[in-house]
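J.: I'd like to go over a predicted model; first the sequence, then the structure.
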Amino acid sequence: MTTFRTTVHSMAMPFVVEIDDADAEACEPAVAQFHAALEWADDVFSRWREDSYLRMLERGELTLDEAPRELREVLEACEWFREVTAGGFDARRADGVVDPTGLVKGWAVARAARHLDGARGTGWMVGASGDVLVAPGTDRRIGIADPRVKGDPTGTAVIDVVALGGAFTALATSGGAQVVDHIWDPATGEVARHYQQVSVAGTDLTEADAWATAIAGGGPRIVAAALDRGLEVMVVTGERYDGTFDAQTSPGWPSVR
């Protein structure tokens, strides 16, 4: 099996794309469309660009009806996830503004990845800075990074390996490995330190991403709700004296180690 591999950059991060058994001439336009869809998402949702639709909406320079319909879709999804996660995922800031940043990456990848089907390969995978999405039927073994590793974890030891492509096609990981103390507990308003790292496996990357953030922010009370949704969870609870980790996994967690 030959695999086409490339990396595109958007939304201030790298996105690794792999397409199995496809001709490079077919892969390149498919990846270009994938990349363009990510760039469009950045045009709409970026918090760091003053000309994004989100920032213009916040400044009152346009109405929600004048913005792309996807902006309303994502803002409504943020409220929906706030309800179903019992407040574990909460995109509302202290000033009342809804900040969808915690949802946008997974949503944008899931939306853009449909273009990869145009390469007509036997499967594909997207790696997005801790989140992974694969086409159904794509056989992939994905490592869960050591939370102590800063930057690109490629080539470093992993703490677990999971199977994607069968019952589970999406994997999202959240925690303070890359950006320390950036997740808040909505119930207390304090920095969330329930777990060192949280990983969620499911079939929808937007959902897995939101629930990983919810569990990292809300702690143990959110885990049962995630399991009720049919998701599987691994939480890293601490580091042992020998450098390994204490971790808890749900019964159906797709580990292959």
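T.: Sure, I can see it. Model, not experiment: these values are computed from the prediction.

J.: alpha carbons only for contacts and neighbour counts from here, please
T.: Will do.

J.: tell me which residues of the longest helix seen in the chain are tucked away?
T.: What stands out as the longest helix in the chain, according to DSSP state H, is helix 24-45. Under the neighbour-count criterion of 16 or more other C-alpha atoms under 10 Å, helix 24-45 has 27-28, 30-31, 33-35, 37-45 buried.

J.: Show me the strands in this protein, by range?
T.: 3-10, 13-20, 123-128, 131-134, 140-145, 158-164, 170-175, 197-202, 232-239, 245-249 (DSSP state E).

J.: and of these, who's closest to Glu70?
T.: Nearest to Glu70, of all these, is strand 3-10, at 18.1 Å by C-alpha to C-alpha.

J.: Could you name the helices and strands sitting against that closest one?
T.: For strand 3-10, the packing partners by 3 or more C-alpha pairs under 8 Å, 6 or more residues apart in numbering; DSSP states H and E come out as strand 13-20, helix 24-45.

J.: Could you check how far the last one is from the centre of its chain?
T.: Centroid displacement of helix 24-45 relative to its chain, using C-alpha atoms, centre = their mean, to the nearest Å, is 18 Å.

J.: How about the shortest one?
T.: Between the mean C-alpha location of strand 13-20 and the chain-wide mean there is a distance of 14 Å, by C-alpha atoms, centre = their mean.

J.: Let's have the helices and strands packed on strand 3-10 in CSV, adding distance to Phe245.
T.: Shown next, in CSV, are the helices and strands packed on strand 3-10 (distance: least, C-alpha to C-alpha, whole Å):
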stretch, distance to Phe245
strand 13-20, 27
helix 24-45, 35
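
J.: what about the closest residue to Val98 other than its chain neighbours, how many neighbours?
T.: Distances taken as C-alpha to C-alpha, 6 or more residues apart in numbering put Arg92 closest to Val98, at 4.3 Å, once the chain neighbours are dropped. By other C-alpha atoms under 10 Å, the residues close to Arg92 number 15.

J.: Below is an additional structure, to be compared with the one above:
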Amino acid sequence: MGFPVSLRIDDEHVPEDLADTVFAWLREVDARFSPFRPDSEVSSHGRGELAPHELSDDLTEVLDLCERYRLATGGAFDARLPGRGLDPCAVVKGWSVQRAARSLRAAGVRRFCLNAGGDVVVSGGPWRVGVRHPDHADKLCAVLDLTDHAVATSARYERGDHIVDGRTGRPATDLLSVTVAAPTLTEADAVATAAFAMGADGITWAAALPGCEVFAVDAGRRVTRTDGFPLHEGG
């Protein structure tokens, strides 16, 4: 789905093929769930070729998550935008990488960092994770200390105004970036995108969710940070 993935494992005696298994799973996800592949399950369902009872359990789970966030945001987050077809990528990315992290833990790995396009899930720690400055690609606006946690950022700096407010059908432009730390990347990634789509109200919405901590920069360059955001001392 167009994002680079890196994996660092600090444990000893790791099975040699474990990393290959992780990347094979992510390639499988791309083949099955990418809306940019006409032969994917998502594309087939989006065209009406697959009825709900014909969907895989994985896609059913993803669509249920999409519906959960659509309802929670009053329609600001929507995987079915008019004119765009079915696009669950905002949920699939975090969900699939969290699933990969779960497989690493199941294999006995206790200390790792899995980074998918800047969205990160870690085991063990603390791991130090930087958040890119929304205006300057070579600078950071925050540094986190993460232990057994995940963090995701939704922003305009990489892909422009690509996040749409489903309530209006127009790009969401109230915010420059929203970073969410949460127990899983499934939640961190979806909540960051949903909050961005909601605009200024999304900061308060995300901050009120159990287990979520938020660092946001609005279009006026004002920063909002929840008290529990795992900011590195001095960062």
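T.: Received, thanks. Just so we're clear, the structure is a prediction, and the values are computed from it rather than from any experiment.

J.: Quick one, which of the helices and strands packed on strand 3-10 of structure 1 gets closest to Val180 of structure 1.
T.: Among the helices and strands packed on strand 3-10 of structure 1, the nearest to Val180 of structure 1 by C-alpha to C-alpha is strand 13-20 (17.1 Å).

J.: so that closest one corresponds to what in structure 2?
T.: Mapped onto structure 2 using TM-score structural alignment, strand 13-20 of structure 1 spans residues 3-10.

J.: Find the residue at the geometric middle of structure 2.
T.: With distances taken as C-alpha atoms, centre = their mean, the residue of structure 2 nearest its centroid is Asp189 (2.3 Å).

J.: Show me what that residue lines up with in structure 1.
T.: By TM-score structural alignment, Asp189 of structure 2 lines up with Asp209 in structure 1.

J.: wait, what's in contact with the closest residue to its match other than its chain neighbours?
T.: In space, and not counting its chain neighbours, Asp209 of structure 1 is closest to Ala172: 5.1 Å by C-alpha to C-alpha, 6+ apart. Taking C-alpha atoms under 8 Å, 6 or more residues apart in numbering, we find Ala172 of structure 1 in contact with Gly130, Asp131, Val132, Ser199, Val200, Ala201, Leu205, Ala208, Asp209, Ala212.

J.: re the thing from before, out of the buried residues of helix 24-45 of structure 1, which is nearest to Ala247 of structure 1?
T.: Looking across those and measuring by C-alpha to C-alpha, the closest to Ala247 of structure 1 is Leu38, at 33.4 Å.

J.: which ones are touching the closest one?
T.: Residues in contact with Leu38 of structure 1, defined by C-alpha under 8 Å, 6+ apart, are Ser10, Met11, Ala108, Val109, Ala112.

J.: and with 6 Å instead?
T.: Contact partners of Leu38 of structure 1, counting by C-alpha atoms under 6 Å, 6 or more residues apart in numbering, are absent.

J.: That one pairs with which position in structure 2?
T.: Per TM-score structural alignment, Leu38 of structure 1 is aligned with Leu26.

J.: Which residue in structure 1 aligns with Phe77 of structure 2?
T.: Using TM-score structural alignment, Phe77 of structure 2 pairs with Phe89 in structure 1.

J.: How many neighbouring residues does the nearest residue to that match once chain neighbours are set aside have?
T.: Spatial nearest neighbour of Phe89 of structure 1, excluding adjacent residues (C-alpha to C-alpha, 6+ apart): Ala214 at 4.2 Å. Residues within reach of Ala214 of structure 1, counting by other C-alpha under 10 Å, total 30.

J.: I'd like the distance between Ala214 of structure 1 and Glu76 of structure 1.
T.: 16 Å (C-alpha to C-alpha, to the nearest Å).

J.: Report the spatially nearest residue to Val235 of structure 1, omitting neighbours in sequence.
T.: What sits nearest to Val235 of structure 1 in space, not counting adjacent residues and going by C-alpha to C-alpha, 6+ apart, is Val198, at 4.6 Å.

J.: check contacts around Asp11 of structure 2.
T.: Arg111.

J.: Then Trp124 of structure 1?
T.: Counting by C-alpha under 6 Å, 6+ apart, Trp124 of structure 1 has contacts Glu18, Ile19, Asp20, Val134, Ala135.

J.: Now do the same for it: its match in structure 2.
T.: Correspondence of Trp124 of structure 1 to structure 2, assessed by TM-score structural alignment: Phe112.

J.: Name the residues of stretch 70-83 of structure 2 that come out as buried.
T.: Buried residues in stretch 70-83 of structure 2, defined by neighbour count with 16+ other C-alpha under 10 Å: Arg70, Thr73, Gly75, Ala76, Phe77, Asp78, Ala79, Arg80, Leu81.

J.: Save those as CSV, and put in distance to Val131 of structure 2 too.
T.: Shown next, in CSV, are the buried residues of stretch 70-83 of structure 2 (distance: C-alpha to C-alpha, whole Å):
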residue, distance to Val131 of structure 2
Arg70, 26
Thr73, 25
Gly75, 28
Ala76, 24
Phe77, 23
Asp78, 26
Ala79, 26
Arg80, 29
Leu81, 29
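
J.: now the helices for the stretch 151-257 of structure 1?
T.: Taking DSSP state H, counting those that start in this stretch as the test, the helices found in the stretch 151-257 of structure 1 are 205-218, 220-228.

J.: Would you mind finding the most buried of those?
T.: Highest mean neighbour count of the helices of the stretch 151-257 of structure 1: helix 205-218, a mean of 28 (counted as mean count of other C-alpha atoms under 10 Å).

J.: show me the contacts for the residue lying closest to Leu116 of structure 1 once chain neighbours are set aside.
T.: Of all residues not flanking Leu116 of structure 1 in the chain, Ala30 sits nearest, at 5.2 Å (C-alpha to C-alpha, 6+ apart). By C-alpha under 6 Å, 6+ apart, the contact set of Ala30 of structure 1 is His115, Leu116, Gly118, Ala119.

J.: how far away is the nearest residue in space to Asp117 of structure 1 that is not next to it in sequence from Ala110 of structure 1?
T.: In space, and not counting its chain neighbours, Asp117 of structure 1 is closest to Ala30: 7.5 Å by C-alpha to C-alpha, 6+ apart. For Ala30 of structure 1, the distance to Ala110 of structure 1 equals 14 Å [C-alpha to C-alpha].

J.: Run a quick neighbour tally on Gly189 of structure 1.
T.: Using other C-alpha under 10 Å: Gly189 of structure 1 sits among 11 other residues.
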